[in-house]
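>>> here is my input, please return the structure:
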Amino acid sequence: MYYFSVILLSAGVTPNFIMEKNQLDDIDIQILKLLQQNAELTNKEIATRLHKSVATIHERIRQLKESGYITKIVALLDRKKINRKLIAFSHVLLHDHAAATLSTFEKEVAKFPEVMECFQMTGTFDFILRVATSDMDTYHTFYRKLAALPNISTVQSFFVLSETKSETAYPL
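The predicted structure is shown next:
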């Protein structure tokens, strides 16, 4: 297959399984949709569903990883079973917005295991953190450490009462 690809490329023809300029074709999109729903699917199972060869699926998944479309494959855990029952969204306002201040905050907040996501935002607050803890006491301990970071002006937290939708698959 590699020899065939080299011949096609040298003739100026690009085989359809090689992504050009970060563009996905229908098969790539179907593969990504399947893997977002169940990353445990084997290449053979994907090939059967898409009516393609196992080698084609293997090569396409390799290309999707290599080009950065698939960044990692993980297990999604039930947060309640691992005692992360309390979810908070903490809005953080910094005293100043110098590049060094922002960078320092980002490095420090990345050290907190309770912080699941950190987003720099526009609007009233500079960052929004999604925080997972076991209970309010644990959150309070986290909050005190967060508020003690340099250049923190305000931390305002909102606690999740119920989860209506939680999706990990991006629409394609």
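
>>> going forward, measure contacts between C-alpha atoms and count neighbours the same way
Noted.

>>> next one: D25 from L64, what distance?
Plainly put, D25 is 11 Å away from L64 if you go by CA to CA, to the nearest Å.

>>> got the residue ranges for the strands in the chain?
For the chain, applying DSSP state E gives strands covering 86-94, 115-120, 127-133, 152-159.

>>> only the buried residues of the shortest one, if you could.
If I follow you right, that is strand 115-120. Using 16 or more other CA atoms under 10 Å as the test for burial, strand 115-120 gives 115, 118.

>>> next one: it to chain centre, how far?
How far strand 115-120 lies from its chain's middle: 11 Å, per CA atoms, centre = their mean, to the nearest Å.

>>> at which residues are the helices of this protein located?
Listed from the start of the chain, the chain has helices (DSSP state H) covering 2-10, 26-37, 43-50, 54-66, 99-109, 136-147.

>>> make TSV out of those and add mean neighbour count.
Formatted as TSV, the entries for the helices of the chain read as follows, by neighbours: other CA atoms under 10 Å:
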stretch	mean neighbour count
helix 2-10	11
helix 26-37	16
helix 43-50	15
helix 54-66	16
helix 99-109	14
helix 136-147	14
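
>>> in CSV: those helices, plus distance to Q120.
Listed next are the helices of the chain as CSV, based on distance: least, CA to CA, whole Å:
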stretch, distance to Q120
helix 2-10, 42
helix 26-37, 26
helix 43-50, 37
helix 54-66, 26
helix 99-109, 9
helix 136-147, 16
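
>>> before we compare anything, build this one as well:
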Amino acid sequence: MEKIDDVDLKILRILQEDSKKTTREIANSLNLTPSPVYERIRQLEKKGYIRKYVALLDKKHLGIPITAICMVSLRYHDEGFIDKFDSQIKKLKEIQECYHMAGKVDFFLKINVASLDHYHEFVRAKLSKIHNIGVLESYFVLKEITSTTQYYF
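Below is the predicted model of the structure:
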């Protein structure tokens, strides 16, 4: 990956905090003119430093306030079984995040649902239907202490 300079890093930090800031606002905060800032942002996008711009939504307002953490261990671990699990998990829209892990469990899932009843139905009707799941452990978030989409560098 090509190295970027301190100005690019400052631009990335600003955009992480608020991606709706205009080029002019970013330029003003860096004591630069908008044109080079615009070009820097375009290059950061082109080089893959910026993947996309999104809106962060409030799950409570959306009616999905329950967050479950689900630890999944597979029975069999050859590449075919793992690839099949990956493709099946991607189809389940309730799953916000899925990580393939090293350690005691194979996968870490973050799931958002409307209620415990909805979670029970999700596990019963969808998650448990995925072939090769050996162990499935669920944990429920009582309070979100901190949550961020920002990387610190």
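
>>> give the aligned range of stretch 68-81 of structure 1 in structure 2.
Aligned using TM-score structural alignment, stretch 68-81 of structure 1 spans residues 48-61 in structure 2.

>>> how about stretch 24-43 of structure 1?
The alignment places stretch 24-43 of structure 1 over residues 4-23 of structure 2 (TM-score structural alignment).

>>> likewise for stretch 95-107 of structure 1?
The counterpart of stretch 95-107 of structure 1 in structure 2, using TM-score structural alignment, spans residues 75-87.

>>> what sits up against that stretch?
In this structure, residues lying in contact with stretch 75-87 of structure 2 by CA atoms under 8 Å, 6 or more residues apart in numbering are 130-135.

>>> so A55 of structure 2 versus T146 of structure 2, what's the distance?
When distance is defined by CA to CA, A55 of structure 2 is 18 Å away from T146 of structure 2.

>>> in terms of neighbours, single out the busier of these two.
Here A55 of structure 2 and T146 are set side by side on neighbour count (other CA atoms under 10 Å), and the busier one is A55, at 8 against 5.

>>> that older thread, tell me how far the match of stretch 68-81 of structure 1 lies from the chain's centre.
9 Å.

>>> now do stretch 57-70 of structure 1
16 Å.

>>> one more: stretch 73-81 of structure 2?
The mean C-alpha position of stretch 73-81 of structure 2 is separated from the chain mean by 24 Å, CA atoms, centre = their mean.

>>> how about the spatially most central residue of structure 2: what's its closest non-neighbour residue?
Note on structure 2: the residue nearest the mean C-alpha position is E97, at 5.5 Å, using CA atoms, centre = their mean. Of all residues beyond its chain neighbours, the one nearest E97 of structure 2 is K110 (5.0 Å), with distances taken as CA to CA, 6 or more residues apart in numbering.

>>> give me the neighbour count for the one you found.
Here the neighbour count serves as a burial measure; for K110 of structure 2 (other CA under 10 Å) it reads 18.

>>> which one in structure 1 is aligned with it?
With TM-score structural alignment as the matching criterion, the partner of K110 of structure 2 in structure 1 is R130.

>>> tell me how far its match lies from R60 of structure 1.
If you go by CA to CA, the gap between R130 of structure 1 and R60 of structure 1 works out to 34 Å.

>>> which ones are touching V37 of structure 2?
With CA under 8 Å, 6+ apart as the criterion, the residues that contact V37 of structure 2 are 23, 26-27.

>>> trace it over to structure 1, please.
With TM-score structural alignment as the criterion, V37 of structure 2 matches I57.

>>> in this structure the residue nearest to E97 of structure 2 contacts I89, no?
No - in this structure, K110 of structure 2 sits apart from I89 without contact. The criterion is CA atoms under 8 Å, and the distance is 11.4 Å.
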